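Visitor: coordinates only, sequence not included:
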């Protein structure tokens, strides 16, 4: 809630008004990330805020990093032919919640 009137990017927020910051806007600043809406697995994204920052850093960050470094490579070694069982356009993505992702991800191997 704003304690006093403030202007941000041309939008005035009056004292007493609340704002909601939408998670989907994180890491989408084109001045920081070129083509921010493009999935680029080779992108040097050292300044991302996917796991929060500082005292607000996600406690699950070490687990997620371990999964990326250990579990996924192990899965791909065990199932080398793992692939989507449908076209990407057919995958139902979550756009209505706190966390972005897919409702389901049909795969084959």
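Guide: Arrived safely, thanks for sending. It should be emphasised that the depicted structure is a prediction, and the values quoted were computed from it without experimental measurement.
Visitor: CA only for contacts and neighbour counts going forward, please
Guide: OK.
Visitor: residues near residue 73, how many?
Guide: By other C-alpha atoms under 10 Å, the residues close to residue 73 number 13.
Visitor: another one to put next to it:
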């Protein structure tokens, strides 16, 4: 992953977390998983799991798989459940013009 050889790779991996800024309109979502797949090419699955969710689960003492089984939390399964959700890109200007969930005090900053 581009870590200098003098570093303890395990310590680095156990202190990393990925994020895609969802649900903000400038997020990589819904294409984040595909982008991560390219970035993680050649990285062991165990390290990918730590970076994508395992570390956050440990840090926040939260087990999302107690709510939904792991097999229902894959990208494919979650996308299948959310077919009614609009995941298309919305620019901040469009949100300002429509007034969708953006503070009106920010309107002048997006031009």
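Guide: Happy to help now that I have it. The shown structure was predicted, so the numbers you read here are calculated from the model rather than taken from an experiment.
Visitor: List the TM-score for the superposed pair.
Guide: For this chain pair, the superposition-based TM-score is 0.27 by TM-score structural alignment, normalised by the length of the first structure; 57 aligned residues with a C-alpha RMSD of 4.7 Å.
Visitor: What are the buried residues along the one helix or strand residue 97 of the second structure maps to?
Guide: Assignment of secondary structure by DSSP states H and E places residue 97 of the second structure within helix 92-98. Neighbour-count burial for helix 92-98 of the second structure flags 92, 95-96 (criterion: 16 or more other C-alpha atoms under 10 Å).
Visitor: Show me what that helix is packed against.
Guide: Using 3 or more C-alpha pairs under 8 Å, 6 or more residues apart in numbering; DSSP states H and E as the contact test, no helix or strand touches helix 92-98 of the second structure.
Visitor: between the buried residues of helix 92-98 of the second structure, which is closest to residue 81 of the second structure?
Guide: residue 95 (25.0 Å; C-alpha to C-alpha).
Visitor: what's the spacing between that closest one and residue 32 of the second structure?
Guide: 21 Å (C-alpha to C-alpha, to the nearest Å).
Visitor: Look up how far residue 93 of the first structure lies from residue 77 of the first structure.
Guide: Distance from residue 77 of the first structure to residue 93 of the first structure, by C-alpha to C-alpha: 27 Å.
Visitor: Pick out whichever of the two has more residues nearby.
Guide: Each of residue 77 of the first structure and residue 93 has its neighbours counted (other C-alpha under 10 Å); residue 93 has more, 14 against 11.
Visitor: burial measure for the residue nearest to that one when sequence neighbours are not counted, as a count.
Guide: Leaving aside its sequence neighbours, residue 93 of the first structure sits nearest to residue 102 (C-alpha to C-alpha, 6 or more residues apart in numbering; 4.2 Å). The local packing of residue 102 of the first structure (other C-alpha under 10 Å) involves 11 other residues.
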